[in-house]
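1. Sharing a model that was predicted from the sequence below.
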Amino acid sequence: MMKVSSPYFDPEFDSLTERIFGPACRVSIDNESLRDCTIVYVDSVNKQGLLLEVVQVLTDMNLNITKSYISSDAGWFMNDELRILYDVVVFHVKDAHGNKVTDQRVINYIQQAIGKSTREAKKRKSLTSKLFEPELHSEPKAIEMTGPDRPGLFSEISAALAELHCNVVEAHAWSHNARLACVAYISDQSTDAPLDDRRLAAIEDHLTTVLRATTSQNPIGEFSKQQEVKTAGLPEGEGTMMTNVERRLHQLMLSVRDFDRPNVRPVVKLGLNGGEEGGRRPSVVIESCKEKGYSIVTVQCKDRPRLMFDTVCTLTDMQYVVFHASIDSHRGYAFQEYFIRHIDGCALNTNGEKERVIKCLEAAIERRVCEGVRLELCAKNRAGLLSDITRVLRENGLVVVRADIATHGAKAVNAFYVRDISGNDVDMECINRSMKRLMGPIDLAVKREKSFVPSSTDRPRFSIGDMLKSQLERFSHNFVTIK
């Protein structure tokens, strides 16, 4: 019988590119050139999703990106079939307080996290992630929930989990355009041990029943069959880093088409100061750059933390590659410009494609924006705590539009964005009294953000649209060269 041999692959082949062209990714950080921000300079082999990976690292550090320039026009040709593209990415970043990044631990982590190769990822992650990742638990099971939203639904989900004797280790929920997406990490209430498959199946069935408890008068009946509860599909080995959960929430919202607005009578939104919402919807425009074969996506909206992550995440998950981009923010207003093609190399040619990208980007920007009040509650962790808190909010006529729940040892830290179901101001004194009467001592902080609407003269005009058509390299003088 003839012996069949498998093809031989040289084990050194994977590192061939790095040995020919140098390190696959070079990261430099400059704290000297600019007075008010830190510059992060990345020169890397281009690959699908690379920009999102870099933005995700910076977002994990709670850094705000105030300006950015991305280009992947350069390249080498080894032969007719192999082309290796390089990305040049520059970020101007500040910490959460608006200052330069001076913590050497953060600087070291950024350099390692962005510059590490695929082969070194797991090794370095074990050394660096302990400094910044949330406390890991005994691998609680994660479940995902999607479906039409209604007042009090998050409270009903919390109560159902308490009835099923589940401990909520961590949970994140978003509500947008009458849809809900939630990712929750749960364990057994008595033993804090992971749940077996049989118990998980029973929990999924019960939560599905809760999500489907929608009356026939519900105005969103056209998508009322989109309820789903299942074991979460978060990337293996990624832990519970916040941006991974947020990316999954974006994907879940996209799956239930939250970019389609429900056919309901419009309700006047109330701003944080009690007046009609002052901020306009984000502006997204798509044009064609026929000379280079790109589609140009321009985004203008109020600036906020994690904005670039939300837009880049959406483009990546929709299978678009960003070849060039410019990002700028000024006085609370953001301007983003992306030169993209679909992963198959084609630009957006039809009006249907363009309309879908526009609607999805608008939804991605709006999901994180919550008109209402942010409540931060810290209390001793116990069984049913989340159920009790959400019940108090519900009984006081408050709707949870976003939630982030985490446990740190014996403490539970909960953050809720809430608004009054009738559009009235939130009576925090009443909420505080109700919380303490039910739960005893509890730390409650209230945050009201001021709404800022920039004038047309405040908008940044940092664009590479016209310049790319002539000579993209001319734009490099806008950024400091890092030696």
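-> Sure thing, it's come through.

2. from here on, contacts and neighbour counts on C-alpha atoms
-> Fine.

3. What segments of the stretch 251-400 of the chain are helices?
-> Assigned by DSSP state H, counting those that start in this stretch, the helices in the stretch 251-400 of the chain fall at 307-317, 351-367, 385-395.

4. host element of residue 144?
-> In this structure, residue 144 sits in strand 141-148 according to DSSP states H and E.

5. What lies in contact with that strand?
-> If you take CA atoms under 8 Å, 6 or more residues apart in numbering as the criterion, strand 141-148 is touched by 178-187, 194-195, 211, 220, 223-232, 252-253, 256.

6. putting a second one here so we can go through both:
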Amino acid sequence: MHYWSPSLDVDHEFEKLVNRMHPPRVTVDHITDKKSTLIKVDSANKRGSLLEVVQVLTDMNLLIKRAYISSDGGWFMDVFHVTDHNGKKLSEDNVADRIQQSLGPRGCSFRSLRGSVGVKYASESTTIELTGRDRPGLLSEVFAVLADLKCNVVAAEIWTHNSRMASIVYITDDETGHPIDDPDRLSKIKQLLFYILKGDLDMQGAQTAVSVESTHTQRRLHQLMYADRDYDLSDGTSGTRNGLVTVENCAEKGYTLVNVRCTDRPKLLFDTVCTLTDMQYVVFHATIIAEGAEAFQEFYIRHTDGCPISSEAERQRVIHCLEAAIKRRVSEGLRLELCGEDRLGLLSDVTRIFRENGLSVTRAEVTTRGSKAVNTFYVMDSSGSQVKSETIEAVRNAMLVETETMLNVKEEETFRKSKVSGQESGGGFSLGNLFRNRSEKFLYNLGLIRSCSEVA
């Protein structure tokens, strides 16, 4: 799936040397901002630094309310205003140590495994990657095959977008509880799942991969959906319901300016930075504001060859890919949470009940905590209509009888849409007019904030 070359090994060893000589310096400031904790990261600059830092903060379940990024030259400087999930300042005293350990020479480099950013180790299970055309009942068939093959699903995450599906499933052998590494058995698993994904109509586009290597789940899901071209829009239009992206060149400085404006949600910055990195763009400066119902992101980028965007086709591709990244994690449908004793075939039974009651899964997160299975599903009526209350009641009763699991319906937190000047027009906008307080002016003078008016 991924291949190494001698040059990659040399580059990786050189990166480790630079990291040891100039390790990232992380400082945490609880005083300057009354509402959030400031996390400042200084380090030697290398490609992927921004994504590495954002991923660490995201994995710590921190909300990034503001960020100022500068990486021109050989040094990388970030300032993040973060809170916990309750919107409160951080109370832990070891935050700086935890971040520094993740980013330091003993942490995972963004090219340390499989060419992925910030790899998480999953050495206690076998990883299955699936991509293909989404259809009603697909997950039920996948989990039924795994149950028949005596594979216990210990964790999984499934995304759907634009009629495509990508999932990463972590399995163990049901008898031993160990990862499955027998080549013949892995080949059989891969072959049967491929038949499921291919179906009767989708003769192309289905992909399966089974390995004992490690991956960062959500990072890899972005890569899978991007490779599957989920950003292609069948009607040729640019979606604006969940996000608005504008791209324009700032000729004087040789950058391309990318503005993202959409409803705020957790992990939004991680999603957009992942996409820019996968598309081989480098973020030189950025300003992020996500303190209300909407989020504003301003990036100054160049391609890894040092050039800004040079064609209309490339500009449109960046817009479509960023909009897809925004929408992949937007959960359409009703959120259902299930908790019960874990066992072989539980997910097969749960998804079968969904299918029998005419529900389609649009997104899912499966975890195992000790002997308990804690699963979250986002479901819609197979016809695309709102799920009826009597359907939910029928599913809840079936879950209790057949799986002995409790089903809870959770109301998703909705953000009030704020009116932004020029929102309905397709023209560009700049965050420069939003920055007024002293600290921001100070950061601007240091070069940590670059407004559009400066480079236009």
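-> Right, received. Where do you want to start? These figures come from a predicted structure and were not determined experimentally.

7. If I take the following helix or strand past the strand holding residue 144 of structure 1 and strand 141-148, what angle do their directions form?
-> Downstream of strand 141-148 of structure 1, the next assigned helix or strand under DSSP H and E is helix 153-163. Interaxial angle, helix 153-163 of structure 1 versus strand 141-148 (axes from the mean of the first three to the mean of the last three CA atoms, to 10 degrees): 150 degrees.

8. among the contacts of strand 141-148 of structure 1, which are in strands?
-> Using DSSP state E, the members of these that fall within strands are 179-187, 228-231.

9. so where do the helices sit in the stretch 1-150 of structure 2?
-> Under DSSP H, counting those that start in this stretch, the stretch 1-150 of structure 2 gives helices at 6-21, 49-59, 95-103, 138-148.

10. In TSV, list the ones you listed along with distance to residue 127 of structure 2.
-> Shown next, in TSV, are the helices of the stretch 1-150 of structure 2 (distance: least, CA to CA, whole Å):
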stretch	distance to residue 127 of structure 2
helix 6-21	24
helix 49-59	19
helix 95-103	23
helix 138-148	13
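
11. Determine which of these approaches residue 394 of structure 2 most closely.
-> helix 138-148 (17.8 Å; CA to CA).

12. quick one on the thing from earlier: mind checking which of the helices of the stretch 1-150 of structure 2 is nearest residue 377 of structure 2?
-> helix 138-148 (11.3 Å).

13. In structure 1, which residue range corresponds to that closest one?
-> The alignment of helix 138-148 of structure 2 onto structure 1 (TM-score structural alignment) covers residues 153-163.

14. Could I get the buried residue list for the matching stretch?
-> Neighbour counts over stretch 153-163 of structure 1 (16 or more other CA atoms under 10 Å) mark 153-162 as buried.

15. residue nearest the centroid of structure 1?
-> In structure 1, the residue lying closest to the centroid (CA atoms, centre = their mean) is residue 246, at 3.9 Å.

16. what residue of structure 2 matches up with that residue?
-> Residue pairing (TM-score structural alignment): residue 246 of structure 1 is matched to residue 218 of structure 2.

17. now residue 361 of structure 1
-> Looks like residue 361 of structure 1 aligns to residue 322 there (TM-score structural alignment).

18. Run a quick check on its match versus residue 244, I expect a contact.
-> No - Residue 322 of structure 2 lies out of contact with residue 244 (CA atoms under 8 Å); the separation is 9.0 Å.

19. looking at the alignment, what does residue 381 of structure 1 pair up with in structure 2?
-> In structure 2, residue 381 of structure 1 lands on residue 342 (TM-score structural alignment).

20. So its match versus residue 147 of structure 2, what's the distance?
-> 13 Å (CA to CA, to the nearest Å).

21. what two of the buried residues of stretch 153-163 of structure 1 are the furthest from one another?
-> 153 and 162 (14.3 Å).

22. burial count for the match of residue 381 of structure 1?
-> 21 (other CA atoms under 10 Å).

23. How about the contacts made by it?
-> Counting by CA under 8 Å, 6+ apart, residue 342 of structure 2 makes contact with 368, 371-373.

24. among those, who's most crowded?
-> Neighbour counts for these peak at residue 373, which has 22 neighbours (criterion: other CA under 10 Å).

25. Helix, strand, or coil at the counterpart of it in structure 1?
-> Matched by TM-score structural alignment, residue 373 of structure 2 corresponds to residue 412 in structure 1. Here residue 412 of structure 1 is recorded as strand under DSSP: H, G, I helix; E, B strand; the rest coil.

26. With adjacent residues omitted, what lies nearest to residue 412 of structure 1?
-> Using CA to CA, 6 or more residues apart in numbering and skipping residues adjacent in sequence, the residue nearest residue 412 of structure 1 is residue 381, 4.9 Å away.

27. picking up where we left off before, and the helices of the stretch 251-400 of structure 1, which is most packed in?
-> With neighbours taken as mean count of other CA atoms under 10 Å, these reach their highest mean count in helix 307-317, at a mean of 22.

28. got the contact list for that one?
-> Helix 307-317 of structure 1 is touched from outside by 48-49, 51-52, 55-56, 59, 65, 247, 250-251, 321-322, 360-361, 364-365, with contacts defined as CA under 8 Å, 6+ apart.

29. what's near enough to touch the aligned residue in structure 2 for residue 300 of structure 1?
-> Per TM-score structural alignment, the equivalent position to residue 300 of structure 1 in structure 2 is residue 261. With contacts defined as CA under 8 Å, 6+ apart, residue 261 of structure 2 is in contact with 243-245, 294-297.

30. again, only this time at 10 Å
-> If you count contacts by CA atoms under 10 Å, 6 or more residues apart in numbering, residue 261 of structure 2 has them with 240, 242-246, 289-290, 294-298, 420, 423, 429.

31. I am finished for the moment; much appreciated.
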